[in-house]
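Participant: what follows is a protein structure lacking sequence information:
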């Protein structure tokens, strides 16, 4: 038995970028061939794309994890690594993408609409791309960047022109079955309909879709019954049709009180799509009242009695019987006219040649702030510094020196000086913490030594070792004064 799933949590991971290659060209009679390490390939992204052949989120319910392909590492002879393949995930029309904090990231409407859910990591540069006047043959390469990992919530909101609103067992499913070719489940017990049913209706030259959604009860806007699972499928509907059971035997219920209760729930619900599609909240949509089950004599009398009340509110009223199919043609023509009028008032945007204007992004911006958890320590935040740290191979002294030069040119060391940073204080960038050594001459041309080494790192190690020896001698001297050995 097929299942309709309209809400899932998707765990996605984009592919990581390939590492750059550190290589030197070697050929007979060419001892100074120079660096020839290629760049790593970019990781594959995870992309959501609207597909007209998909109507539910069922696939993600059983397979909630998705991962893009990693980029390949670079190689010698200036060979760049292959890019990772993007992972395309087909989703149904009307899917909303919601972030971890509840923010709506995308509203996917229209076949072919795409959303990059997770961006693939950048590939690391090879030593051929890192060569410069100061570093003619770098003995290091940059690491590939990890792909984005995040959890997203996908919610499906039915895309229909007319939404049928009514209490359970009001005859909404029966009405869809006689107006269209849809065959929803029909039963004489509450909440027969647990999932939305869509049907296509043709009236003259107008074709529109009609949605039968689960029954509404008082308190649905607060989550009672099927609650929000019902109401969100009405957000995209242009016309609201109240389907009223005029033959109900439940005490305390009548067509007017039923419609008033439904109106109260529609007014209380605040859709996430407010303002989209030219629509505001549900309370302002065009209305039509359908008095159903007129094949029962008592129901026909009641429908005639309450018609004047609904017409006084400015709503068209139609008395029908889904069983005997009485009154269906006038209803169909009226719904088609209302949908056609809406389409005239809200025409789709004219297709035009897309003009791509990239939004400037200042990646050089960064901030340095004091660490509240560790007094005397600092935290550096910024797109470039964090990415540079993630791409540095800290087991390679030359790579660490290159990172220090980049941070100095960006102005990180100057900002640390302004905030009163002292030698040896802790500095955290991304997930890496280290002791700051301002005496290291960063950002200046240096004399290159062996590949993969940096003279400044040796200087820092010697200075640190001398400081340890000095502190040890001072400590022994103080202990001798206390014991009288000196």
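Facilitator: Great, that's in hand. The structure displayed is predicted, hence computed values, not measured ones.
Participant: C-alpha from now on. contacts and neighbour counts both.
Facilitator: Will do.
Participant: now do the strands in the stretch 51-200 of the chain.
Facilitator: Assigned by DSSP state E, counting those that start in this stretch, the strands in the stretch 51-200 of the chain fall at 65-67, 87-91, 95-98, 104-108, 114-118, 149-156, 162-165, 197-203.
Participant: who does the third one touch, helix- and strand-wise?
Facilitator: In terms of contact count using 3 or more C-alpha pairs under 8 Å, 6 or more residues apart in numbering; DSSP states H and E, strand 95-98 is assigned the packing partners strand 104-108, strand 149-156.
Participant: out of the strands of the stretch 51-200 of the chain, which is the most enclosed?
Facilitator: Sort the strands of the stretch 51-200 of the chain by mean neighbour count, taking mean count of other C-alpha atoms under 10 Å, and strand 162-165 sits at the top with a mean of 27.
Participant: where's that one relative to the chain centroid, distance-wise?
Facilitator: 29 Å (C-alpha atoms, centre = their mean, to the nearest Å).
Participant: likewise stretch 111-127?
Facilitator: Distance of stretch 111-127 from its chain centroid, counting by C-alpha atoms, centre = their mean, is 14 Å.
Participant: another one to put next to it:
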């Protein structure tokens, strides 16, 4: 099954927590704090793999999570950083933020792309010792790894795209000029998925051609099969527009030409501007008057016109040489540049790090702030300096200000993730 769109969730690893530890050794007085830092969480990295031609694997597995970094240890030992999670996708895959539509990466080259960065490790208590706080009984938790809902969209990388109505001979043409072996039959929609073929011009020159399933009127609005695959023509440097000059299907090739170009225009302005060469196929079943009528129409539009018969390979060599010559004048295959992060994403990310909700029931204030959970794991509630640090976190995050605006009084109970204490001004 050919799958060219998928939606998944990726989550980089969290950093390991810093350690709370004190040096204990015979004959060594006042060993002091020696808790080490946590290790870094694993990144989520995407790489292109030419052994993959479809996104079907992502239909069955929708969540990818990298490992967390190890916690710090005693004797100032830093926790081990987690390995990166490598995700292989077909070359030409565009990755977008599923919530905003922002392009995050174009996996078209061999360069690995880091999509979600692992969190850094938290600092151990050895980092918080000062002349006035010599026994810090708290450490910092690891930072959370980035996570995103992303959409994957495969846009095949081809130099040339074959477009045209169903049954005009596109599959026959690509099989005649390359080693591709698409299904060929005398009925509409024989081609159900795009087919790539490498066309060899000479010993040192070749290019990639894509046979796109046949388009019909209304394709850009979702009619027929071809609309599903128009995205695969967007990267093409050149379009070969195949027309049935014989009219054996009962259609007018000039009308077909206008309909297909209108669909390309409706789908993408850039696609409509792509250079075109017209191949009038099935010339062995057409008379000279039909051919000349179409030739005059196409040449009036300033396009190159070739008369071919893909079934007998008549004229295909001249067509391929002309295509190769045009490609030498054109820029390389289009790459999609990552788009800068939007202000909306920046604000959402900032808010998610300190997002909280407070509900009041009687004289008890329930604080729901999941990001506080790792911090509370590293706090010693029986230690004064730890409590001071915890109070600073509550103040900086706005929780205390919110409690005061809700009218909290001294002696009221605050419940944070199950931990309760009396509020003191």
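Facilitator: It's in. Nothing here was measured: the structure is a model prediction, and the numbers come from that model.
Participant: about what we covered before: for the helices and strands packed on strand 95-98 of the first structure, give me TSV that also has distance to residue 71 of the first structure.
Facilitator: TSV is the format used below for those (distance: least, C-alpha to C-alpha, whole Å):
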stretch	distance to residue 71 of the first structure
strand 104-108	26
strand 149-156	16
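Participant: right, so of the ones you listed, which gets closest to residue 429 of the first structure?
Facilitator: strand 149-156 (19.3 Å; C-alpha to C-alpha).
Participant: now the strands of the stretch 51-200 of the first structure as TSV including distance to residue 228 of the first structure?
Facilitator: Output for the strands of the stretch 51-200 of the first structure, formatted as TSV (distance: least, C-alpha to C-alpha, whole Å):
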stretch	distance to residue 228 of the first structure
strand 65-67	26
strand 87-91	21
strand 95-98	15
strand 104-108	16
strand 114-118	25
strand 149-156	11
strand 162-165	13
strand 197-203	16
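Participant: nearest approach to residue 243 of the first structure belongs to which of those strands?
Facilitator: Nearest to residue 243 of the first structure among these is strand 162-165 (5.9 Å), distances taken as C-alpha to C-alpha.
Participant: which part of the second structure matches that closest one?
Facilitator: The alignment of strand 162-165 of the first structure onto the second structure (TM-score structural alignment) spans residues 160-163.
Participant: ok, average deviation of that stretch from the first structure?
Facilitator: Following the fit onto the first structure, the mean deviation recorded for stretch 160-163 of the second structure is 0.7 Å by mean C-alpha distance after the TM-score superposition for the first structure.
Participant: now tell me what touches that stretch from outside.
Facilitator: 170, 207-215, 233, 236-242 (C-alpha atoms under 8 Å, 6 or more residues apart in numbering).
Participant: quick one, which of the helices and strands packed on strand 95-98 of the first structure is nearest to residue 307 of the first structure?
Facilitator: Closest to residue 307 of the first structure of these is strand 149-156 (C-alpha to C-alpha; 35.5 Å).
Participant: so which elements touch the closest one?
Facilitator: Counting contacts by 3+ C-alpha pairs under 8 Å, 6+ apart, strand 149-156 of the first structure is packed against strand 7-13, strand 95-98.
Participant: so what touches it?
Facilitator: Here strand 149-156 of the first structure makes contact (C-alpha under 8 Å, 6+ apart) with 6-14, 56-57, 92-100, 118, 233.
Participant: what mean distance separates that strand from the matching residues in the second structure?
Facilitator: Once superposed with the second structure, the aligned residues differ from strand 149-156 of the first structure by a mean of 1.6 Å; criterion: mean C-alpha distance after the TM-score superposition for the first structure.
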